[in-house]
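> A predicted structure for the sequence below; I have some questions about it.
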Amino acid sequence: MAVFRDDGRHRVAVLVRHGVLPMELGLVHQLFGTATAPDGSPLYEVVTCSTTPGPVRTDADFAVTVPHGPEALGEADTVIVPASHEEDEKLRPGALPEPLAEALARVRPSARVASVCTGAFVLAAAGLLDGCPATTHWMSCDLFARTFPDVAVDAAVLYTDAGRVLTSAGEAAGIDLVLHMIRGDHGAAVATAVARRTVVPPHREGGQAQYIPRPLPEPGVTSTSRARAWALENLHRPLTLRDLASREAMSVRTFTRRFREEVGTSPGRWLTRRRVDLARRLLEETDLTVDQIAERAGFGTGASLRRHLQDALGVAPTAYRATFRGQSGP
């Protein structure tokens, strides 16, 4: 859970470097900047900084003027490091350029730190990812793993959350990561409102494994989309793999393989995540008891819901409801 100031706002500092990708810079401002409390007041303050204030090259044909220097990092509650195609893949363990190392040294120990795309190379070179799960763009994962063997790189996921340190895959996965942080800070309803305004899904299915080039499926091979849509309408039921496979007229083995190819995870893990998402919404938006929510979300018993919510979020249902009930925006 992020720390918030007396005025209820949370300061986010975006550390940009020459070669920054404009989309990655913009998405942080867009998503955090549109998260509001029920009274319409902003929940985050976002500032952009660099090791030296002034013009910073992007990977496009324009530069951005950065108003703040590295001192902004010392005042931040969350620090975001977007990618730089000019620098990232040249970085090595413990070998950050001196201005960048000095800037990151200003980050407070209590601050949350996150990267977008190959910005993970910066966090790894600074030693922030040692022993932690992490990801980066799938095209850079092999180099990342060889360069930083002490980091548990996962090339299949859209983002990772190790508590204080978070990473995301390619550019658009930064959207998934920021929505994840907003969801953790303020609940599903606020994150969903931000996603709706930005016209993106509040939770994207699967991981980046589905975007790695692979041979096209044979003509006539069906997808698993109808089964997924049907499952979302029937989460309260005790769904089995056979139930899902039958919706696509596939064998269980074929369905499981096709599902993993399309979504990037197993049907069982996908179902659990969707049920946790539904339980979170019901805890935030209704007065249903834990047992009633467990039944509606397909967990069967309150004990099962408690176990899965603890595994996914690290909190009990009553604690989650106490934290987020009444915080949701429109």
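Cool, the structure landed.

> hey, let's count contacts and neighbours off CA atoms from now on
OK.

> could you pull out the strands for the stretch 151-300 of the chain?
152-153, 159-161, 165-168 (DSSP state E, counting those that start in this stretch).

> so can I have JSON lines of those showing distance to Val290 and mean neighbour count?
Listed next are the strands of the stretch 151-300 of the chain as JSON lines, based on distance: least, C-alpha to C-alpha, whole Å; neighbours: other C-alpha atoms under 10 Å:
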{"stretch": "strand 152-153", "distance to Val290": "36", "mean neighbour count": "18"}
{"stretch": "strand 159-161", "distance to Val290": "26", "mean neighbour count": "22"}
{"stretch": "strand 165-168", "distance to Val290": "30", "mean neighbour count": "26"}
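
> Longest helix in this structure, please.
helix 267-285 (DSSP state H).

> Which strands or helices does it pack on?
In this structure, helix 267-285 packs against helix 188-198, helix 252-263, helix 290-296, helix 302-313, helix 317-324, with contacts taken as 3 or more C-alpha pairs under 8 Å, 6 or more residues apart in numbering; DSSP states H and E.

> Now do the last one: which elements does it pack against?
Okay, so that is helix 317-324. Other helices and strands packing on helix 317-324, by 3+ C-alpha pairs under 8 Å, 6+ apart, are helix 267-285, helix 302-313.

> Leu305 and Ile80, how far apart?
33 Å (C-alpha to C-alpha, to the nearest Å).

> Ok, Leu244 next?
Taken as C-alpha to C-alpha, the span from Leu244 to Ile80 is 39 Å.

> Ok, Leu25 next?
The gap separating Leu25 from Ile80 is 9 Å, by C-alpha to C-alpha.

> before we move on, what about Phe259?
For Phe259, the distance to Ile80 - C-alpha to C-alpha - is 33 Å.

> Who has more neighbours out of those two?
Using other C-alpha atoms under 10 Å, the more surrounded residue of Phe259 and Ile80 is Ile80, with 26 against 22.

> one step back: which of the residues in the longest helix of the chain are buried?
Residues of helix 267-285 classed as buried: 267, 270-285 (neighbour count, 16 or more other C-alpha atoms under 10 Å).

> so which of the helices and strands packed on helix 317-324 gets nearest Gly184?
Closest to Gly184 of the helices and strands packed on helix 317-324 is helix 302-313 (C-alpha to C-alpha; 8.5 Å).

> what's the straight distance from one end of stretch 183-190 to the other?
7 Å.

> Repeat that for stretch 104-122.
Terminal residues of stretch 104-122 lie 10 Å apart, using C-alpha to C-alpha.

> try stretch 292-305
End-to-end distance (C-alpha to C-alpha), stretch 292-305: 10 Å.

> picking that back up, format the helices and strands packed on helix 317-324 as CSV; extra columns: distance to Val178.
Converted to CSV, those look like this (distance: least, C-alpha to C-alpha, whole Å):
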stretch, distance to Val178
helix 267-285, 17
helix 302-313, 16
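
> Presented hereafter is structure B, for comparison with structure A:
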Amino acid sequence: MKSRTVVLSLLFAVLAIAVALLSLSIGTSKVPVADVIDVLLGGGRRGQRLIVLDLRLPRVATGLLVGIAFAVSGALLQTLSRNALASPDIVGVNSGASAGAVAVIVLAGSGGGNISGFAGQVGIPLAAVVGGLLATLTVGILSIQRGQVDGGRIVLIGVGVAAAANSLVAWMLVIGDVNDAGRAAAWLAGSLNSREWSDALPVLIALAVLLPVAIMFNRDLSAMVLGDDVASSLGVRVARIRLLLLIVATVLAAMATAGAGPIAFVALVAPQVALRLTRMERPPLVTSALLGALFVVLADLIARNGLGWLHFGPYELPVGVITAAAGAPYLLHLIGRQQKGR
């Protein structure tokens, strides 16, 4: 790893920790940062421990983990497809995961009828993974051209798959019970509100298992950037590694979606910003992961407190609204760069 990449990774890690401490400190009930650190070390008063450990820490931890998962997933997809626009929220992975998760939320509720018993046993994380894998499989099969996956076709077909999955979600919201549909609609906005440790744990397990697998193939990813033929000549088993890492990227994005909803543009922006700052030939996994964590916790801090800072009252926005507001202009910038490059 280059010294520039190491320095930037350390910087993003420090900033993510600093923003996380601020998020634990700032809110309706303010807790000084020094007291937050004291609570995390096992001290503090009972009221402070309740606020920090029970109310805010699960939310912040989920945000950090979700940011890492989305960013690593985006970095893998962009590298494997050699396309800067290939992120889980663009190519349909998040939409497929959302369809699976919403099916559980809606069909397992009071409007689910006979299927509710089965759907209630599936669980949101598993359903999200299944939905994400089906979307990825569909995009992958339809993107094959002349025996190879075409990076440009991935984005175009992914947009179509995402539209189909979103239509399925809209249909389920219509047929579902009003209360279940309301819960699903709030979740679809991408929110860390009322997150619990049960939301963070599946993402943590997925990262603990899959992140080392992705890092293990760092050298192979660097070779695959040069093209499949060059990578094969260097001894890389391109087809097997691409399939394995596509599954890794899909499961990470699906688990992150299950934990906090489809938070937009984290998987797109974090790897591309990390790529430009490190000046590497592909998005670096660790730097992208730390930048993704920073992006989500900072966006959540603004979403939770921004309207209050502007004196619009104690209202809270979904974190997905902030990431979309920041990511949408960057998406237009990337599209403009690709158009100029043609």
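Happy to help now that I have it. All of these numbers come straight from a predicted model, not from anything done at the bench.

> Overlay them and tell me the TM-score.
Scored against TM-score structural alignment, normalised by the length of structure 1, the superposed chains reach a TM-score of 0.23; 137 aligned residues with a C-alpha RMSD of 7.1 Å.

> about what we covered before: the helices and strands packed on helix 317-324 of structure 1: which one's closest to Phe324 of structure 1?
helix 267-285 (6.1 Å).

> can you give me the angle the closest one makes with helix 302-313?
Here helix 267-285 of structure 1 runs at an angle of 100 degrees relative to helix 302-313 (axes from the mean of the first three to the mean of the last three C-alpha atoms, to 10 degrees).

> Helix 267-285 of structure 1 vs helix 317-324, what angle?
Using the same axes, to 10 degrees: helix 267-285 of structure 1 against helix 317-324 is 50 degrees.

> who wins for proximity to Ala227 of structure 1 among the strands of the stretch 151-300 of structure 1?
In terms of C-alpha to C-alpha, the element of the strands of the stretch 151-300 of structure 1 nearest to Ala227 of structure 1 is strand 159-161, at 25.2 Å.

> tell me which strands and helices the closest one is in contact with?
strand 133-134, strand 165-168, helix 173-186.

> Would you mind finding the most buried of those?
Highest mean neighbour count among these (mean count of other C-alpha atoms under 10 Å): strand 165-168, with a mean of 26.

> for that strand, packing partners?
Judged by 3+ C-alpha pairs under 8 Å, 6+ apart, strand 165-168 of structure 1 is in contact with strand 112-115, strand 133-134, strand 159-161, helix 173-186.

> Swap in 6 Å and give it another go.
If you count contacts as 3 or more C-alpha pairs under 6 Å, 6 or more residues apart in numbering; DSSP states H and E, strand 165-168 of structure 1 packs onto strand 112-115, strand 159-161.

> Out of the ones you listed, flag the one nearest Ala294 of structure 1.
When those are compared by C-alpha to C-alpha, strand 159-161 sits nearest Ala294 of structure 1, at 25.4 Å.

> if we look at the closest one, which residues are touching it?
Under the contact criterion C-alpha atoms under 6 Å, 6 or more residues apart in numbering, strand 159-161 of structure 1 has outside partners 134, 166-169, 177.

> same thing but 8 Å
Residues outside strand 159-161 of structure 1 that contact it (C-alpha atoms under 8 Å, 6 or more residues apart in numbering) are 133-135, 166-169, 173-174, 176-177.

> sorry, back to before: any common contacting residues for Leu25 and Ile80 of structure 1?
Residues touching both Leu25 of structure 1 and Ile80 by C-alpha under 8 Å, 6+ apart: Val14.

> Compare the helices and strands packed on strand 159-161 of structure 1 and give me the one nearest Leu104 of structure 1.
strand 165-168 (13.4 Å).

> For Ala227 of structure 1, see how far away Tyr44 of structure 1 is.
38 Å.

> And the two? Which one has more around it.
Tyr44 (22 against 18).

> just to confirm, which helix or strand has the closest residue to Leu207 of structure 2 other than its chain neighbours in it?
Leaving aside its sequence neighbours, Leu207 of structure 2 sits nearest to Ala69 (C-alpha to C-alpha, 6 or more residues apart in numbering; 6.7 Å). For Ala69 of structure 2, the host element (DSSP states H and E) is helix 57-81.

> Counting by contacts, list what that helix packs against.
Under the contact criterion of 3+ C-alpha pairs under 8 Å, 6+ apart, helix 57-81 of structure 2 touches helix 3-25, helix 197-216, helix 218-224, helix 238-260, helix 266-278, helix 285-309.

> Just the buried residues of the longest one, please?
What that stands for is helix 285-309 of structure 2. Here helix 285-309 of structure 2 shows 285-306, 308 as buried, counting by 16+ other C-alpha under 10 Å.

> Kindly calculate the angle that that helix makes with helix 3-25.
30 degrees.

> Tell me how far helix 285-309 of structure 2 lies from the chain's centre.
Counting by C-alpha atoms, centre = their mean, to the nearest Å, helix 285-309 of structure 2 is centred 12 Å from the centre of its parent chain.

> what packs against it?
The helices and strands touching helix 285-309 of structure 2, judged by 3+ C-alpha pairs under 8 Å, 6+ apart, are helix 3-25, helix 57-81, helix 266-278, helix 319-341.

> Of the ones you listed, flag the one that's most buried.
Taking mean count of other C-alpha under 10 Å, helix 57-81 is the most buried of these, at a mean of 29.

> Name the nearest residue to the residue sitting nearest the centre point of structure 2, ignoring sequence neighbours.
Central residue of structure 2 (C-alpha atoms, centre = their mean): Phe70, 2.7 Å from the mean position. With sequence-adjacent residues excluded and distances taken as C-alpha to C-alpha, 6+ apart, Phe70 of structure 2 is closest to Ala267, at 4.8 Å.

> surely the one you found meets Val72?
Yes. Using C-alpha atoms under 8 Å, Ala267 of structure 2 is in contact with Val72, at 7.3 Å.

> returning to what we had before: unless I'm mixing things up, the residue nearest to the centre of structure 2 is touching Ala256, no?
Yes. The criterion here is C-alpha under 8 Å, and Phe70 of structure 2 meets it with Ala256 at 6.4 Å.

> what about Ile37 of structure 2, distance to Ala20 of structure 2?
For Ile37 of structure 2, the distance to Ala20 of structure 2 equals 11 Å [C-alpha to C-alpha].

> Need the contact partners of stretch 198-218 of structure 2.
Under C-alpha under 8 Å, 6+ apart, the answer for stretch 198-218 of structure 2 is 58, 61-62, 65-66, 69, 72, 125, 245, 248, 251-252, 255-256, 258-260, 285.
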